[in-house]
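>>> need coordinates for the below:
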Amino acid sequence: MPTDQPADAGLVLRLLGPLTLSRAGAPVPLPPSRKVRALLAYLALAGHSTTRSHLCELLWDLPSDPRGELRWCLSKLRTVLDGPGRPRVLADGDGVALDLSGCRVDALEVRAALQQGVGALPASRLEGLAALFGDSEFLEGLDLPRSPAFEGWLLAERRRFRAAHAAVLEHWLSALPPDSEETLPALERWLAIAPFDRRAHEKLLEALASRGRLREGEEHLAATARQYEAEGQDWAPIGRAWRAAKSRHAGGSGSTVIVTSGAALQPVMPQPNPAVARRASLAVMPFTDRTPGVALRGGLGDGMAHDVITRLAKLRSMFVIAEGTMFALAERRVDSHDAARRLDVDYVASGSLRREPGGRLSVSVQLVGTRSAQVVWAEEFSAPLDDTFGVLDEIGNRIVTSIAHHIEVAERNRAVLKNPNSLDAWEAHHRGLWHMFRFDREDNEQARHFFQTAVRLDPTFARPHAGLSFTHFQDAFLGWRERGPAIEQAYRAAADGLMADEHDPASHWALGRAMWLKDRQDDALRELREAIELSPNFALGHYTLAFVHMQSGDAQAAIDEADHARALSPLDPLLFGMLASRAIALLRLGRYDEAAEWGARSAARPNAHVHIRAIAMFCLALAGRTREAGEYAAAIQRAQPGYGVEDFLTAFKMSADGEGLVRKAAKIVQA
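This next block holds a predicted model:
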């Protein structure tokens, strides 16, 4: 990296392995004080100003003069970091930071690569990152047993960089030619970092079989079986992978493999391995309670993890590891990254909570992609702890919907980048969602194609049936196809989804929307309530209840359901509909000014369709904001020439009072 000052060129700080500093290739002796070196590492990785009080709490366990000791440590850092005319240790009032511009810091290079996405990096870059890790731990040898806060930070960072190292090796191996001499050493390094990663074992056995090294493969399988059995884990899939590898490369018959299990010999008999439809998979670790004086496990932390796992499972949008497995791994002190690789899941969520002085609860959550070691989402929630169960319920709702939303977005974006001809059912479904949420006719057709592909590949997967029903719903609702046949197709697709999985809330949601199209409002409400009963966190169920009620039902119920849907899913692709439902409900309640504000907000969403802009126009007109209403009217005509009030009323099922308000607003706009 280029530097600003030639006198300070070539400054390199290594944190991966033992802490070292060099300038222009020459080692820079570091102060012998472990606190000084720990301070250097922490500030380098922080990348921002840190308060003196935080640094004192981090590095000193009740010293007599922590701020004095901190000043002494900073003075020692200046002697090794500052260059001529170039101060790098910056202390401004209560804040302390390092200016490392122009320096090379290995850990920061790795962090930047993870943020970019290791899957997108070329093999040469992955090889360089793997070399940065070497064979050592992050800050090897720099432990401070008498500074528990620093030890906690160090342990967490070591776990993160160990996971990053495994991700880099895995993607580098995927980019290497099968016969590369670097393959086996890289696989051994991968297994040294993640000894229970099934994919690493399978890749090693594949490499050994392809090289004809069958005895080594048998020995590795036997050692792996003993290792897995000692941990109470199932190694049978690895045994099956070894038989398949031998059959591919050595013409083997897939005969029995004998391995040691305790003192006895246990055969692994050949078994069929049917292809299983892929779903995104998630492991949720028990939450750690970091409240001083409280045990790390049990209590609120375990209760919140139980609640999150249960609610995510009820959504049925992904495969969620059962809590018994997660709690058992936590009892063995298996960290989240290791657990994710042991379980071979796509994502792992972990978190901690802390009861703060003053009666507040703070909860931190992080969602990580296992194979990329990339943080998909991280958030901190805080609420007053006056009602423990109410607070846990509120924060749990936000955690569940955020995890589900960000996994959905990540899977959708991943599917978009793949060749359409190579998609499996899960990927085709998410490719369909990507098009569906664009709300134009051409994308709706594309969405239908991908949902049909997903249904063909896996008829038992309920979600694509619901998506297919939604595309037909849009045809009828937005007038893109003949209304009658589109309604029947929406109904049939929803019914097929219910047959595939009657416990999936999306199936009942799709059927409820189709029932609404067929003018069976009571049946529609029943199906939508069933969706919410199955999964209280299913935001689309709450939104569609608001959608139905805002037209001809209970206007206040529509407002409440729309607000709940927004609280559950504040970034939802259908957010415009939630806002518009609130606007029409307010209009029916005679609260025109409020309705205008919410209508304008709904129309401002980037994927709002013509009916949403019409709602904004009607609300603005009745609120007396005729100039803005006229601007919306002109925009609607440019987007869909000839659109009028009858198009709107054909699409919706307004009550008599609602229809009267719409016609009144239309006359105001036309005047």
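>>> only C-alpha atoms from now on, for both contacts and neighbour counts.
Noted.
>>> how close does the nearest residue to residue 15 once chain neighbours are set aside get to residue 43?
The shortest distance from residue 15 to any non-neighbouring residue, by C-alpha to C-alpha, 6 or more residues apart in numbering, is to residue 139 (5.4 Å). Counting by C-alpha to C-alpha, to the nearest Å, the gap from residue 139 to residue 43 is 13 Å.
>>> here is the second sequence; please produce its structure so I can put it next to the first one:
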Amino acid sequence: MPRLSVRLLGPLEILRNGTPVALPASRKLRALLAYLALAPHAVGRSRLCELLWDVPNDPRGELRWYLSKLRAALDTPVRRRVETRGDTVALDLDGCLVDALDVTRAAAQGIGTLDRERLRALSELFAGDLLDGLELERSPLFDSWLIAQRRRFQAYHAAVLEQLAVNHPAGSPETSMQLDKWVELAPFDTRAHLALLSNLAERGAIGAAEEHLASAARLFQSEELDFAPLRAAWQTIRDQRSGNSLKAQPACLSTPSQLAVPSDAGTVEPSQASLAVMPFVEEAGEGTRGGLADGFTHDIITRLAKLRDFFVIARGSVFALAEKTIAPEEAGRKLGVDYVATGMVRNTAGRLIVSVELVEVRTARIVWAETFERRPDDIFAVLDDIGDSIVSSISAEIETVERNRAMLKAPNSLNAWEAYHRGLWHMYRFTQAENEQARQFFDKALQLDPTFARAYAGLSFTHWQNAFQRWGDRDRESALAYESAGHSLLVDDHNPAAHWAMGRALWLRGEQDGSLSELGRAVDLSPNFALGHYALSFVHSQSGDPRAAISSSDHSRHLSPFDPLLFGMLGSRAMSHVRLGQFEEAADWALKAAARPNAHTIILAIAAHCLALAGRLDEARGFAAAIRKTLPDYRADDFIGTFRFDPDAEALFRQGARRIGLS
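Now for the predicted structure:
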């Protein structure tokens, strides 16, 4: 057992070797300890003074006194826990048991991935709200922080209880207590109510279930929420039980989800995840709307909606919930969305600071968090730049989570959305076998939902790869890529991915002007569509404007710095530098492209040719040898035939090939 423990969930307590450590009767001291314990990095003294004091006589003097008391409680002769460096303060809690940090680490790992014993241990850590009973007078910034943290840990607690309900038997008293607590923490989460109702039915407590249903109905109606689906699901449970078809099984979330009311015959569920962007908060604001943060929120919602990657809740709904001071996580459950994005804007001391979090509602897991800091020399340009990064990051993170989730499910259980993301997972491996698996999953997604524009775009991409990599007959695969892109446009002409797919298909057919037109349309529809900017760079790098190619490559990487197609973005820039006669720059960018873990043979060939032109022949021959291990007969004609270079560019690359024996 660690010699030092700090309990923040419930009344704050410090234990050394199991014995409570006495603390002065100061609320600010406890607030300071909790804030430093949960801070991800060292905190400036001015920030701590601003946080804990309204208009004190000597805030820094008082802060020094509080730090001395923390040292007395935490430090030992051989270990200093309170660290002050320059004007910052931090706590070194390495080797300590801090309940809130243990929960935070588990949430980052993914609560849904934890085993039963770990979940039970986490559940026992929740002895109450964070800093239960602690309130500070005249410290509005700390109060805002504390309220947000309490919401966060309540959401974590609900997620732990949900997973325990999944894994525990229906008749267990422990399960009943966990379900009751889950409903208490998340009163508007239909999954919690359905799990509880199913559990009560399994135990034969129909009367208790009816009482709970009536109480829940009044609660939902008081908030003007639709209760009909929950009532219909309960009726299904009762009907199945009266027909003796409800088999004895644990009351887990799979039960109520299977009992959900089916949609009308012939309708198709939307093939999308859903997202709510809650109004960003101005930290220095007075609670009024219409300021910088609100305008920023409107802009992000609009940009995300233009991507058409997922369903985005309209601004009216999220602002209406925010006016009721409903917590973001609770708003996400009320809105029935998969993800919630929240943010805070600070404009102080010549710096604009925007902090953003993306939370998966079901598990309360923070899947992405970032802080952007800029000098507001041109406030509109700065907001535009930060908005670009936020929108692209949210889109990429949701896609990553959905891809990984789909990979954990049995193939025959996938819905259209999951099949599409399973296809993406295989597609980004860039091998012939994985590409074929991707094609099959995109086909499955379209069988389940023939109106899924992005699945058609994905299908077009797999045919494009077959043509580009010579994994199939180029003419036939080019025709199939064009056909699939056409279907995508017919389904949703406003989807940037549809125009992206068509632009690439037209490039395969040698129609460069048409290709550039479609790709331009893609980025016009959604300026944050990174793949559209990359495709523009790809086309321009071969026979268009090489400087435009470099600009588009840079912008695509700025929008999506960890993109699975990053090797292509880097490779396009390398080919552009070749056409500009900048061979050293070309070699450097080509090496970066080849270093990507999923870089395929064509990227290695770009590196070999660029290094040869830069006179770095040993490195170039190394890449040529690597290519010939898998393709013994690979020659310059293969490389040139893959692309559509103008005559001058073709001559340069042939010159490089001759230097390393690839001609």
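>>> need the TM-score from the superposition.
Remark: TM-score between the superposed chains equals 0.92 [TM-score structural alignment, normalised by the length of structure 2]; 646 aligned residues with a C-alpha RMSD of 2.4 Å.
>>> so what's the aligned partner of the residue nearest to residue 15 of structure 1 in structure 2 up against?
Matched to structure 2 by TM-score structural alignment, residue 139 of structure 1 sits across from residue 131. Contacts for residue 131 of structure 2 (C-alpha atoms under 8 Å, 6 or more residues apart in numbering) come out as 8-12, 34.
>>> please redo it, this time with the cut-off set to 6 Å
In this structure, residue 131 of structure 2 makes contact with 8, 10-12, judged by C-alpha atoms under 6 Å, 6 or more residues apart in numbering.
>>> and the closest residue to residue 143 of structure 1 other than its chain neighbours, how far from residue 542 of structure 1?
Of all residues not flanking residue 143 of structure 1 in the chain, residue 151 sits nearest, at 6.6 Å (C-alpha to C-alpha, 6+ apart). Residue 151 of structure 1 sits 45 Å away from residue 542 of structure 1, going by C-alpha to C-alpha.
>>> more neighbours: those two, which one.
Per other C-alpha atoms under 10 Å, whichever of residue 151 of structure 1 and residue 542 has more neighbours is residue 542, with 26 against 17.
>>> aligned partner of that one in structure 2?
Checking TM-score structural alignment: residue 542 of structure 1 goes with residue 533.
>>> swap in residue 620 of structure 1?
Alignment note: residue 620 of structure 1 maps to residue 611 in structure 2; criterion TM-score structural alignment.
>>> which one in structure 2 is aligned with the residue nearest to residue 143 of structure 1?
Under the alignment by TM-score structural alignment, residue 151 of structure 1 pairs with residue 143 in structure 2.
>>> I'd like the distance between that match and residue 93 of structure 2.
On the measure of C-alpha to C-alpha, residue 143 of structure 2 and residue 93 of structure 2 end up 24 Å apart.
>>> what's the answer for residue 148 of structure 2, then?
22 Å.
>>> what's residue 668 of structure 1 aligned with over in structure 2?
Per TM-score structural alignment, residue 668 of structure 1 is aligned with residue 659.
>>> go on, residue 236 of structure 1?
For residue 236 of structure 1, the residue aligned by TM-score structural alignment is residue 228.
>>> can you count the residues close to that match?
So residue 228 of structure 2, with other C-alpha under 10 Å, has 11 neighbours.
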